[in-house]
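Engineer: Below is the sequence, then the predicted model.
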Amino acid sequence: MNAPAVRVHDLRVTLGGTPVLAGVDLTVAAGEWVTVIGPNGAGKSTLLRAVGGLLTGPGEVALFGTPIGVLRRRERARVVATVAQSPVVPIGMSVFDYALLGRTPYIPPLGRESAADLAAVHEVLDRLDLGPFAHRELATLSGGERQRVFLARALA
């Protein structure tokens, strides 16, 4: 039997002395789609940050059976990618180069992107109908187009 893609058990997160998550349990099978909904301030982003290993607290978080705490940062980044609500948009950066940042966990330190990395970015841009925008600067895109580029980085 395969381990679930995400398993959260009794997760608790406190921020600034305020409990934000208390006793969260969640299991997500590989390939399963899950939507997290709730009012502003309910802890949705906090939950996603904890699953991604960016926040810690009592409880257990495991990705494909491996506790999040034992994964090195690069290993974790190969398994989990998130799209921030308000990502920083580097001035002058092209759509292709921004999406290529999503390949960072696969490029060795002081290394360069491979042909496979470049192909992965082209494939994701094409899947999201962003191929024609590859050489445009992010700042020239509409809000919706930029959101697709942010998603492309996560998927790359």
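Structural biologist: Looks like it arrived, so ask away.
Engineer: Going by C-alpha atoms from here, please, whenever you check contacts or count neighbours.
Structural biologist: Fine.
Engineer: just the strands in this protein please.
Structural biologist: Ranges of strands in the chain, per DSSP state E, are 6-15, 18-28, 60-63, 66-67.
Engineer: Below is an additional structure, to be compared with the one above:
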Amino acid sequence: MSLLRVENLSVSRQKRIVVDRVSFTIGEGEFVGLIGPNGAGKSTLLRALLAQLPYQGSVTLNGQESAQLKSVKRAQFLSYIAQDREISWNMRVEAVVQLGRLARLPQFSGLSKEDQHQITSAIEALEITHLRDKSARELSGGEQARVLIARAIAQDTPLMLADEPVAGLDPAHQLGLMQIFRELSASGRSIICTLHDLGLAARWCTRLLLLKDGCLVADGTPADILKEDVIRDLYGVEVFRTQTPDGLIIQPTHIVR
């Protein structure tokens, strides 16, 4: 059974169709990049999968319709990294990461050894151990982003949705996060991640979904999807493209006039 099955998904906002009859499935161990130009419907699609927006069609998580699941059940299966990652709560960093375990805690119960293991592992993976006792509200934007990513990883769900997770991170932490996602997918968890950086999408994702004007126009490997003519038509840029022992390299070079 697929972790996620999307069939003829459509979302309208302010009487305008933003996602138009999109269908795809996600299996175990996939690191899927959701790409497309601004306004293609990427963030709206993720929010529909979370049942945060009304939709037409079907979204099933492990065989159950997403909109019909109780929020706790959905949170046990699906975690989410939102695009807006400003933390306004006056909480310690470790306490914010602990929130990722709430959906798994029995009522009136404290953190188990497994809970604490997941929390510590996520904190260490995002390299925020030195921040764990600081107030999250006092951190920089990039540090806050890493805290919220750690919270989602600590949630330990079969499927994770991430909306532009590398935004605000420096190059080293961007690469580190892509490595973490690749390792999670290798362990059997699946990630759907919106990306504007085609170089990261090419180098790290195992599969790409390409949206244009709310429609899914391509679904395949980075090597199959990220061709020069496709990028030129979709984004209006020329790119340098080469295959290396470390993977496919894509670098935009100039705007097509």
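Structural biologist: Nice, thanks for sending it over. Keep in mind that this is a model prediction, so the values were computed, not measured.
Engineer: Output the strands of the first structure in JSON lines, with mean neighbour count and distance to K44 of the first structure appended to each entry.
Structural biologist: Shown next, in JSON lines, are these (neighbours: other Cα atoms under 10 Å; distance: least, Cα to Cα, whole Å):
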{"stretch": "strand 6-15", "mean neighbour count": "18", "distance to K44 of the first structure": "12"}
{"stretch": "strand 18-28", "mean neighbour count": "14", "distance to K44 of the first structure": "9"}
{"stretch": "strand 60-63", "mean neighbour count": "22", "distance to K44 of the first structure": "15"}
{"stretch": "strand 66-67", "mean neighbour count": "15", "distance to K44 of the first structure": "21"}
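Engineer: so how far is V239 of the second structure from the equivalent of S45 of the first structure over in the second structure?
Structural biologist: Matched by TM-score structural alignment, S45 of the first structure corresponds to S43 in the second structure. Using Cα to Cα, to the nearest Å, S43 of the second structure is found at 25 Å from V239 of the second structure.
Engineer: next one: I128 of the second structure
Structural biologist: 35 Å.
Engineer: Same check on Q64 of the second structure?
Structural biologist: Distance, Q64 of the second structure to V239 of the second structure, by Cα to Cα: 41 Å.
Engineer: Equivalent analysis for G100 of the second structure, please.
Structural biologist: Counting by Cα to Cα, the gap from G100 of the second structure to V239 of the second structure is 39 Å.
Engineer: The two - which one has more neighbours?
Structural biologist: G100 (25 against 20; other Cα atoms under 10 Å).
Engineer: which ones are touching the aligned partner of the more buried one in the first structure?
Structural biologist: With TM-score structural alignment defining the correspondence, G100 of the second structure maps onto G102 in the first structure. If a contact means Cα atoms under 8 Å, 6 or more residues apart in numbering, then G102 of the first structure has 152-156 as its contacts.
Engineer: once you map those residues onto the second structure, which are still in contact?
Structural biologist: Cross-checking those against the second structure gives 153-156 as conserved contacts, using both residues aligned by TM-score structural alignment, their matches' Cα atoms under 8 Å.
Engineer: Make JSON lines out of those and add distance to D10 of the first structure and neighbour count.
Structural biologist: Shown next, in JSON lines, are these (distance: Cα to Cα, whole Å; neighbours: other Cα atoms under 10 Å):
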{"residue": "R153", "distance to D10 of the first structure": "31", "neighbour count": "24"}
{"residue": "A154", "distance to D10 of the first structure": "27", "neighbour count": "21"}
{"residue": "L155", "distance to D10 of the first structure": "29", "neighbour count": "18"}
{"residue": "A156", "distance to D10 of the first structure": "31", "neighbour count": "22"}
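Engineer: out of these, which are inside helices?
Structural biologist: Judged by DSSP state H, those include 153-155 as members of helices.
Engineer: Of those, just say which sits nearest to G17 of the first structure.
Structural biologist: Nearest to G17 of the first structure among these: A154, at 31.2 Å, using Cα to Cα.
Engineer: correct me, but that closest one touches R78?
Structural biologist: No. Using Cα atoms under 8 Å, A154 of the first structure makes no contact with R78, being 10.0 Å away.
Engineer: To which residue of the second structure is G131 of the first structure aligned?
Structural biologist: Using TM-score structural alignment, G131 of the first structure pairs with T129 in the second structure.
Engineer: How about G144 of the first structure?
Structural biologist: Applying TM-score structural alignment, one finds that G144 of the first structure aligns to G142 in the second structure.
Engineer: go on, V28 of the first structure?
Structural biologist: In the second structure, the residue paired with V28 of the first structure is I26, using TM-score structural alignment.
Engineer: Return the residues in contact with that match.
Structural biologist: Contact analysis of I26 of the second structure by Cα under 8 Å, 6+ apart lists 2-5, 190.
Engineer: Tell me which of these persist in the first structure.
Structural biologist: Using both residues aligned by TM-score structural alignment, their matches' Cα under 8 Å, the first structure keeps these contacts from the contacts of I26 of the second structure: 2-5.
Engineer: Apart from its chain neighbours, what residue comes closest to the aligned residue in the first structure for S10 of the second structure?
Structural biologist: Aligned against the first structure by TM-score structural alignment, S10 of the second structure finds its counterpart in R12. Using Cα to Cα, 6 or more residues apart in numbering and skipping the chain neighbours, the partner closest in space to R12 of the first structure is A22 (4.5 Å).
Engineer: Can you tell me how far that neighbour is from L47 of the first structure?
Structural biologist: Where L47 of the first structure is concerned, A22 of the first structure sits at a distance of 10 Å (Cα to Cα).
Engineer: Next: A84 of the first structure.
Structural biologist: Distance of A84 of the first structure to L47 of the first structure, given as Cα to Cα: 13 Å.
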